[in-house]
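S.K.: would you be able to build a 3D model of this:
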Amino acid sequence: MSDAKDEGTIGITVEFSGGLEMLFSNERKLSLTIPAKDEDGTRSNIAFLVRHLCDTVMKDPRKELFVLDDTVRPGILVLINDADWELEGEDKYEIEEGDNILFVSTLHGG
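M.R.: Predicted coordinates:
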């Protein structure tokens, strides 16, 4: 009897589109296992996920193309399970097992 829900980690899918995948080794879709709790012992939320992505997943040094003032920069749409993150509490949304989080850049230059 294996317990699929390890209390210490959460399995999620993170997707990048609109050019953001360039910052993540051209990976459009990642299956990640993240800690269930952040550095302070509270449940991991989107703010933690963004830090985790920048610190451990992103190999590109241009982090400023993804974050500004410790949050996702303006012009990047964030969808949590196909819903706009503004409906879910933005970066305070507590991540749950199986969540799908999509980051889409709406900035295309010109």
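
S.K.: CA only for contacts and neighbour counts going forward, please
M.R.: OK.

S.K.: other SSEs contacting the lengthiest strand in the chain?
M.R.: Ranked by residue count and defined by DSSP state E, the top strand of the chain is strand 9-17. Under the contact criterion of 3 or more C-alpha pairs under 8 Å, 6 or more residues apart in numbering; DSSP states H and E, strand 9-17 touches strand 29-35, strand 100-105.

S.K.: quick one more, to check against the first:
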Amino acid sequence: MTTLELQFGGGLEALFSHKKQMEVRVPDESVRTIKDLIEYIRTTLIRERHDMFISQGTLRPGILVLVNDVDWELVDAREYVLKEGDHISFISTLHGG
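M.R.: Reported below is the predicted structural model:
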């Protein structure tokens, strides 16, 4: 299991019982990259309104993703391999994020 710190902002916290931050343990064998993490979040953590997070099988446009406070585009984006203790932030820029 890998433990990650997830943070949500810009209105996305409404999808997660209004929690802005949570620690999540994900299975190493099925959640290796951010792409896997996004699917894990959709299927495991979001109870309703999946369309606010995922659109057409990918992260919705307008959501900024930071990996350890660095734009995910600088660390291989969806293919970034998750590490123990990573801090992943999802911030909607469409809701004042």
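
S.K.: any chance you could compute the TM-score here?
M.R.: Superposed pair, TM-score by TM-score structural alignment, normalised by the length of structure 2: 0.93. Supporting alignment: 96 aligned residues with a C-alpha RMSD of 1.3 Å.

S.K.: still on that earlier bit, of the helices and strands packed on strand 9-17 of structure 1, give the one that comes closest to Ala83 of structure 1.
M.R.: Ala83 of structure 1 lies closest to strand 100-105 among these, at 9.3 Å (C-alpha to C-alpha).

S.K.: so which bit of structure 2 is that closest one matched to?
M.R.: Matched against structure 2 by TM-score structural alignment, strand 100-105 of structure 1 falls on residues 87-92.

S.K.: just give me the mean distance for the matching stretch relative to structure 1.
M.R.: Aligned to structure 1 and superposed, stretch 87-92 of structure 2 gives a mean residue distance of 0.2 Å (mean C-alpha distance after the TM-score superposition for structure 1).

S.K.: what does stretch 16-28 of structure 1 correspond to over in structure 2?
M.R.: The aligned range for stretch 16-28 of structure 1 is 8-20, by TM-score structural alignment.
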